[in-house]
Each structure stands twice: as structure tokens, then as C-alpha cells.
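**Student:** take a look and give me a structure for this.
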Amino acid sequence: MKPFVFFLILFVTLLANSYVHASPQPFNPQKIVVAGGSITEVIYALGEQQRIVGVDSSSIFPAVATTQPQIGYVRKISVEGILSLNPDIILAEADIGPKKVVEQLKRTAANLVILHENDSFWRIENKIEQIASLLQVQSKGAELAQALKVDRDALTHILEQATTKPKVLVIRSNQLMVAGADTTVNELVSIAGGKNVMASSVTNWQTISSEAALVLNPDVIITMSIGVHDQQSNSELLNAFKFSNAVKNKRVHNFDVAYLLSMGPRTPQALVELAHAFYPQAQLPDGYQYRFLKSAANSAK
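**Tutor:** Next up is the predicted model:
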């Protein structure tokens, strides 16, 4: 073999090996736009909020998140608003929309990551670990996910003491709108050991008349509110149910929407509280404490 050919082959081989053994730098986004309140909540819980450069309007916890630049509502985001922030990555919940806007983002080669499979009560830890992995803080994610085990164990502890399932009615705090089947809250009521009285007759959220409300006789009423103003309207709303067992026995409980329904780090604790509202005689595990704040109003203090 001629020396020139030999050295040429040697050079190409060494060059190829250098590419094979090179270790690319892991992607570590520093400018994050979020479309989904639970994702924002997770990033704050991980202590990585300094990376956030924009959020959608459902990102209301903690309260300081609302001071971030806004990109619209998660189901009605603004392409221009997002791109103007020049993010390294866009993290979104499964209900990001509208569809045409999502397609526009994909055509701009924006780094869009949609957490399709993790918006459920049973996959909150998966969501936390996925976000932590994307942010290259896996150890923080594992620690936060593990911390939720105490809440899941407490929920099991309550349900082991459960007897007859209470009849539960879930209503919006500012109107006679009730939760039926095919709603997240219906699923959570079932997980917490209750029976949604509207699940067999109503799909999604529907408004009912005062006359229809009189026929219902729930054992427990759960009102859903967003902030203090919604909670203040409860007394007027509950007049429609004043003859129910729930009102007569003072078993009416208000839950902040983001606290119960976000599918973020606080949701397992919220389910413990919900189950305890269904079974007030049940004992919590020894030493168990509610650790997370229950509303954005509390986090602003």
C-alpha cells in the first residue's frame, strides 16, 4: 500500500472514531415558556422558576407566577406572544390549543414538548420526573416525586377505614353548575371514596334549575372556587340546597380549583383532604400534616 493511501485511511479512521466517542452536551434549557398551570407549579416546586420567561393564564400557583409575561390561556395561546420570548423550550399540558396554533409552533421549529400522558392523578410523579429530566435536575425530581408518597399512603389509610360511600354533589361556587360524568372532578370524587350523585344523569359540567336542586339530597357538597370572590358567593348558592343532609349536617366544603384539579404536586394532598371530608371519623396516619398551601391567595402572603 502506498504511504499516502495508508495515511489517508488512518486519518479518516481517527476522524470517524472522534465522532463516535464524542459526548454531546445535554440540552439544558434556560428560557422556558409554560402552557399549563401544573407544569408551572412543578417548576416552582423544583426551585427552577428562574428559568421561566412566560406562562399561560392558568398558571396561578404560586401567586408570584402570575407576574410572569403572559401568553394567553392554555387552550387559546398566542404564537406571537410565545415566539417574542425566544424560549429554548415550550412545555405544555395535553390540552394546549387551538390546534392550528400548535401546528404553527411546530412549523416554526419551536422546541415544543407536550406532556400527553401525564395529566392524570396516577401519573403526577411521572410528570414531575419528566419535567425534572428535561431541566436536567433529575435528583430534585426524584425527591419531589418521592415526597408525594406520604399523601398517597394517607389516602389509602383513610379509605381502609371507609364505610358507606357518601352521596356527593360538586358545584361551581358562583352558579348552579354541577359536575357530571366525564369530568376530572368526578374521577377524583370516586378515587377519594365518594359517589357523585350527578354522574348517571349529567355529562361534563351542566347548569341545573333551582327546582332540580331541591330534589337532590347529597350527604356532602363540594364547592369549587377560584379565589376569595367565588367563596363569598357560597351562602347564596347553598340556599338551593338548604334542606339537604349536607347543609343540615354542615358537610359543605370548598376547594380551590387549582389545588384539587391541577394534577400537580399538591393534588395528592388535596385528595387526602377530600377523602377526609367524605369520612370525617377516619383517622389520619400518625404524624401526617398538610404541607402544601391550598390556594394562590395563601402563597401570596
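**Student:** when you work out contacts or count neighbours from here on, use the C-alpha atoms and nothing else.
**Tutor:** OK.
**Student:** the strands in the chain, which residues?
**Tutor:** All strands of the chain, identified by DSSP state E, fall at 32-35, 52-55, 72-73, 76-77, 89-93, 112-115, 167-172, 177-179, 195-196, 205-207, 220-225, 252-256.
**Student:** okay, the ones you listed in TSV with distance to residue 149 and mean neighbour count next?
**Tutor:** TSV is the format used below for the strands of the chain (distance: least, C-alpha to C-alpha, whole Å; neighbours: other C-alpha atoms under 10 Å):
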stretch	distance to residue 149	mean neighbour count
strand 32-35	26	28
strand 52-55	27	25
strand 72-73	31	18
strand 76-77	34	20
strand 89-93	23	22
strand 112-115	22	17
strand 167-172	26	24
strand 177-179	28	21
strand 195-196	25	24
strand 205-207	31	15
strand 220-225	25	24
strand 252-256	22	19
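**Student:** for burial, what's the neighbour tally of residue 234?
**Tutor:** For residue 234, the neighbour count with other C-alpha atoms under 10 Å is 20.
**Student:** this one as well, want them side by side:
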Amino acid sequence: MSRGPQRIVCLTEEPTEVLYALGEQQRIVGISGFTVRPATARREKPKVSAFTSAKIGEILKLRPDFVIGFSDIQADIAAELIRHGVEVWISNHRSVDGILDYVRRLGALVGAGDRAQAYADTLQQGLAAIEREAARLPRRPRVYFEEWDEPLITGIRWVAELVRIAGGDDIFPERAAEPLAKQRILEDPHEVVRRAPDIIFGSWCGKRFRPEKVAAREGWASIPAVRDGELHEIKSPVILQPGPAALTDGMREMAERIRRWAEKA
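**Tutor:** Predicted structure coming up:
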């Protein structure tokens, strides 16, 4: 008999991606409207939530026996569902190791522990291969990752760790260690100028990254990344969701940009 919850609502993309990867998608009865991975999920599953809001009534109509969300930002959604008697799991992982452990834990919850372990191992091996390649690069760039522009918010911990694995050095490691977005707000944009990144990655969740807008900021013309045209977008679905996408497509995009910079004459 199938074990674990049978009717799961995923309030963010990463549990959906993991469950599909494990072949357990039949358990999913509702997903986030921001889900793009896998593409089939958007066609097959009803969309019942955003990130900071959810259609509570629609969720309850689906009769879920388990709801999965992420972080303090979804605490109010979780609380309302709990008051309606729904079991909710809010994960709060912020690191690469945390993402890998999340895959293993979610697999165990649905009776697919062995498959989840194998999948996590494959993800980890992919990261190790990129790290070995990056170790051979002739130089390491200083990297600024911008998660939002109004106000400026620097990259979260797993992003900073992926930058390092890809062969770069995040210029705000002390900010990356902070779990909440409000703790990663840059009060002084000129601090980026002072730290002089060689590459700027932008991933403005929910809107297109505008390199020309970044380059036009007061005093930023002197930044090496701006001077050399090293301003690159990484789409938020492949880097800002703490799941497999960040460790695969997001990681590869970042590593390729860093490799090209490092090998330039």
C-alpha cells in the first residue's frame, strides 16, 4: 500500500518538482501559481496559491491531508490552514545542504526514501563536478547577487554557496548568513561600489532584471562588472526556489558565466 499523505498541496514550487522527480506526482492535488517546473505540473494541477497569499477555500475543497510551504513568509497561510484542521509542513532550509536534506525528508514522508536518497546523491554529485571544474579556473571573480532592487536585497545563503561552488566569491557573505530578506537589505547602495564586484547577477523575483537600470545607478559606472558589461540575469524560478532547480539549471547558468569571465584574456 502507498504510504504517507495521499492528497498534498504544494504552496511553493520545490516540493512539486521533487515529488515529480520521485514519481510521486499523483499525490499532488494543488500547486503554487508560480510553479514552472516541471511544465506538466501547470497543465495537470490546479493552482491555489501565490507565495504570500493562498485561496484557502479552494485548498480546503481539495481535501488535502498535507500542505507543504516554505519560510516565515507563509506563516499566516499555514496558521489559517492549521486552524481548519489541516496538517502543514513549513520547511525553512537556507543552504545547499539544507536543500539536499529537504529532498531526503520529503521523500521519506511519502515512502520514497531510497529514491529520494539516490536523487539527492545525484544532485550532490553534479555540484561536486562543477566545483572540480571551477577549481581549475585561472582566477576567481568577486560576485554581487541582487535578489531585489527596491530596496536592494543581496543573495540568500544557498545562492552565496552556489557562487562559491561555481568558482566565485560572494561580496556580501555576512549578509548571506542572515535568514530573513529584511536582514539582507543594503542600506547604502554605494557599499556595492566599494566592494567592486567583477560580475553582477540579478534575479528580481517576479519581474525582469534590467541591467541598464543597474548600470545607471549613481556611482556604479566605476564597478568592474558595470564597466565590463558583466551584468547577467538568472531567472528566479531556477535560482530563488530552494529546491532542485537551483542546484541544476541555476547552478549551471552561474558556473558558465563565471567560467567565461575567468577565461577572458
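**Student:** and the helices in the stretch 101-250 of structure 2?
**Tutor:** 113-134, 157-166, 173-176, 190-195, 211-215, 224-227, 244-245 (DSSP state H, counting those that start in this stretch).
**Student:** of these, which approaches residue 51 of structure 2 most closely?
**Tutor:** Closest to residue 51 of structure 2 of the helices of the stretch 101-250 of structure 2, according to C-alpha to C-alpha: helix 244-245, at 17.2 Å.
**Student:** if we can go back for a sec, include distance to residue 283 of structure 1 when you put the strands of structure 1 into TSV, please.
**Tutor:** Shown next, in TSV, are the strands of structure 1 (distance: least, C-alpha to C-alpha, whole Å):
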stretch	distance to residue 283 of structure 1
strand 32-35	38
strand 52-55	39
strand 72-73	40
strand 76-77	43
strand 89-93	35
strand 112-115	36
strand 167-172	20
strand 177-179	28
strand 195-196	21
strand 205-207	33
strand 220-225	19
strand 252-256	18
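**Student:** residue for residue, what is the longest helix structure 1 has?
**Tutor:** helix 3-21 (DSSP state H).
**Student:** quick check: that helix aligns to which part of structure 2?
**Tutor:** Under the alignment (TM-score structural alignment), helix 3-21 of structure 1 falls on nothing in structure 2.
**Student:** ok, now which ones touch residue 51 of structure 2?
**Tutor:** 11, 12, 32, 34, 73, 74 (C-alpha atoms under 8 Å, 6 or more residues apart in numbering).
**Student:** what is the most widely separated pair among the residues you listed?
**Tutor:** Greatest spatial distance in these: 34 and 73, 15.0 Å, computed using C-alpha to C-alpha.
**Student:** rewinding a little: select, out of the strands of structure 1, the one closest to residue 65 of structure 1.
**Tutor:** Per C-alpha to C-alpha, nearest to residue 65 of structure 1 of those: strand 52-55, 7.6 Å.
**Student:** which strands and helices sit next to that closest one?
**Tutor:** Judged by 3 or more C-alpha pairs under 8 Å, 6 or more residues apart in numbering; DSSP states H and E, strand 52-55 of structure 1 is in contact with strand 32-35.
**Student:** mean per-residue distance, the strand it packs on to structure 2?
**Tutor:** Its matched residues in structure 2 lie on average 1.1 Å from strand 32-35 of structure 1 after superposition (mean C-alpha distance after the TM-score superposition for structure 1).
**Student:** which part of structure 2 matches that strand?
**Tutor:** Under TM-score structural alignment, the match for strand 32-35 of structure 1 is residues 8-11.
**Student:** what does that stretch rub up against?
**Tutor:** 16, 27-32, 48-51, 54, 59, 64-70.
**Student:** the same query, at a cut-off of 7 Å, please.
**Tutor:** 16, 27-32, 49, 51, 64-69 (C-alpha atoms under 7 Å, 6 or more residues apart in numbering).
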